[in-house]
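no sequence on hand, only this structure:
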């Protein structure tokens, strides 16, 4: 055990709201960087960095660089989780924001394949790794900072503010992407204009940094420090929660992640290349769905605080399963009206489970090891769900030429997550935090 200097943390309502707002703004900026890459991977990077490949192979290669960021996220989560449990949540979140912002800005400066050959995709992948590493420390840390400042009866609501950063970042990325595209001459955006949204990250990171520098440390971490409970190896202690509960918690989040990345990222490539939809139309559909997603999170977290999240999460999981059966077939009709309805349905249903999954995961671990444990589950779940979803979906479409295989894949994932959630909620009381046995007491 080791300690760090105690931190004085105000607990008044104004301070709590300031922290929640700061976490929302910070996560929005980080997800802007992450989703901007996803949009560019779906629409631009195959031509800029993989021109020697066929269109289908180039798209698959571009989505592979997108997935690299997910592979780096667990490592980032482990590193940031370790230091977040040892030196505090606030400082680690500042570092993660800087890493994301700098990497995104540099992506806007990477020469394309025609200029430097194979070094172009190599540099792209390296910067994507930095992005993923930085984001690996963001999701858990922001959720904990907000939730640990919350009053006892509003833990889900406060934990939901960082979750709102996901759709907000997506909307911001798409708005900047579409606006830049609309203001440029024909062909100029694909040639070099796509760099402007990435370079804009430099401005956003300055804004986010100023905001986070004025945020107070988490009361829970301050309490851990004052009681000399800082763990030397927090991840090791977090694993004492047990493989069974951690596996079930991991399983319940995979469906939401996979479905979200299919409708946010994969459909942009599939819809333009296979179904001949206009690029701006699809980005607009995704953006409107994300606005609904963003706006409904406070409603669902409020429901969870008043009535419990068990029934809400299970009901949302069933709704997600049902909508996955019709989503891609509706796009496949070629009807703009049905396509808009399909995306609006995603905007309504996805936030039901997404809004509380951060709180569910965080409540699995006690405060001294919460950052490490939460980061581990979040980032592994992100790989198994979101990171692989665009690649698997593209491969299935490439193999069959249709979307039936993707629909079956999403249904299987939804059934798996629903089963994990049902078993977990049957075994664990609502919002129960498992105390982690201390190694010395266990030895005794």
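Yep, that arrived. Everything quoted here is computed from the prediction, not taken from an experiment.

from here on, contacts and neighbour counts on C-alpha atoms
Will do.

the residue lying closest to residue 86 once chain neighbours are set aside in helix, strand or coil?
Taking C-alpha to C-alpha, 6 or more residues apart in numbering as the measure, residue 86 lies nearest to residue 230, with 5.9 Å between them; neighbours along the chain are not counted. Each residue gets one of three states, and residue 230 gets coil by DSSP: H, G, I helix; E, B strand; the rest coil.

distance of residue 230 from residue 414?
Taking C-alpha to C-alpha, to the nearest Å as the measure, residue 230 falls 38 Å from residue 414.

hang on, isn't the residue nearest to residue 86 packed against residue 366?
No - distance between residue 230 and residue 366: 11.7 Å, which falls outside the contact criterion (C-alpha atoms under 8 Å).

those two: which has the busier surroundings?
Neighbours per residue (other C-alpha atoms under 10 Å) separate residue 230 from residue 366, with residue 230 holding more: 23 against 18.

alright, now check it against this:
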């Protein structure tokens, strides 16, 4: 931490409640439910961006060229990641000035309203270019909401954690990512099976593409209502409440962060970088590669069959998030993440062996065993690297700028590691071969390893430290 910090006096809880009398289970539920809903909203767009939107929002604009339509859809997918740093600044400001609770409610509403409206949009064939324009605007609003959500949920967990158990407490909001993914893709799978949609055989004239795809977006309104009910029952975190009581808040958190914690911003951005690249390769890009037509460089698998394989893989993501929390509390953040990043480098170097068409395609389609094994390994690594992040990034920053600092680092990394990843990976496959996608992942993991080597160990850092004004 910067030398320009001091510590707010206060006690720490060692029983089952937060210092302001809030049961820990309520904190766990609030952080887990909220992030699950936010990631559900985010992932239904990711799934639709691969399977639906190229057919109804970009097919006309791309003159029927499937590859061009997919790349255009991937570009709008990335619009949210451009918005996320802005969301972290806006919501981070209010989170550091007003409080964590009210800001978390605002971010949830922003995401939920945008997602619901996407389900109401007319298509390109109804209003022309206005359709992709409106889709991009609402995707941008989704990014604003998620940009404020993650850091708030992470702080809610870490700032109420027991001594020595912050990584374990912080892994609960991280579980929202695999849960949201399973909810989003599980619902899509149920719908494609129920309505008999097959991406290999059917085109834009199928009922699923006509209107059924809208249901997951519209149903998000119900989930947001549940999340709101949970979050309005929260109280402010004890760490931030002490900053309020001691008049330690700052008027312009973003300027304070860039002035006093610019190095932590850089470190946090690159610490998170490989995690983003890995995740969006294992979810969005692999889906587009698997269901893409073989003449366009894909594997030609049907959408609903691949979703089953992907949902099996995501279980390993969820299973290894708690493992990572235990490891980070036991051995420290840096050693744990350095080892995991090294394993990601090795995994990236094996992409050609796993995924090349000559190895993956059989007489009966793709090798389900080989694909599931690939997804299991990748998702297990994802759980290990993602789990500690909601402890690591907040621990880099002082209390009165923590919401802004951790959010900006997390979401600037999303531009570098997530917004560009599906687009770059699709281009690498079309221009070279699938092994180059793995090289891209390995290079990202090397950069993350270097950032971890330069970063301090934050396992025992006092979260009550605040910026000296």
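Received the coordinates, thanks. Keep in mind the model is a prediction, meaning the values are calculated, not measured.

trace the residue nearest to residue 86 of structure 1 over to structure 2, please.
With TM-score structural alignment as the criterion, the equivalent of residue 230 of structure 1 in structure 2 is residue 249.

its match: what's it in contact with?
By C-alpha atoms under 8 Å, 6 or more residues apart in numbering, the contact set of residue 249 of structure 2 is 96, 97, 243, 400.

if we use 10 Å, what do you get?
Residues touching residue 249 of structure 2, when contacts are defined by C-alpha atoms under 10 Å, 6 or more residues apart in numbering, comprise 96, 97, 98, 99, 240, 243, 399, 400, 401, 466, 467, 469.

the counterpart of residue 121 of structure 1 in structure 2 sits in which helix or strand?
When the two structures are superposed using TM-score structural alignment, residue 121 of structure 1 falls opposite residue 132 in structure 2. Using DSSP states H and E, residue 132 of structure 2 falls within helix 130-158.

follow-up on the earlier one: residue contacts, the match of residue 121 of structure 1?
In this structure, residue 132 of structure 2 makes contact with 53, 56-58, 61, 72-73, 76, 121-124, 138, judged by C-alpha under 10 Å, 6+ apart.

ok, and the closest non-adjacent residue to the aligned partner of residue 389 of structure 2 in structure 1?
Aligned by TM-score structural alignment, residue 389 of structure 2 pairs with residue 357 of structure 1. Sequence neighbours aside, residue 253 is the residue nearest to residue 357 of structure 1 in space, at 6.6 Å (criterion: C-alpha to C-alpha, 6+ apart).

which part of structure 2 lines up with the helix or strand hosting the one you found?
Using DSSP H and E, residue 253 of structure 1 maps to helix 243-261. Alignment of helix 243-261 of structure 1 against structure 2: residues 262-280, by TM-score structural alignment.

please report how far the match of residue 389 of structure 2 lies from residue 202 of structure 1.
Noted for residue 357 of structure 1: a distance of 31 Å to residue 202 of structure 1, by C-alpha to C-alpha.

of these two, which one has the most company?
More neighbours sit around residue 357 than around the other of residue 357 of structure 1 and residue 202, counting by other C-alpha under 10 Å; the figures are 24 against 18.

list the contacts of the more buried one.
With contacts defined as C-alpha under 10 Å, 6+ apart, residue 357 of structure 1 is in contact with 156, 159-160, 163, 249-250, 252-253, 256, 309, 313, 351, 363, 378.

for these, which ones persist in structure 2?
With the contact criterion set to both residues aligned by TM-score structural alignment, their matches' C-alpha atoms under 10 Å, the contacts of residue 357 of structure 1 that also touch in structure 2 are 156, 159, 160, 163, 249, 252, 253, 256, 309, 313, 363, 378.
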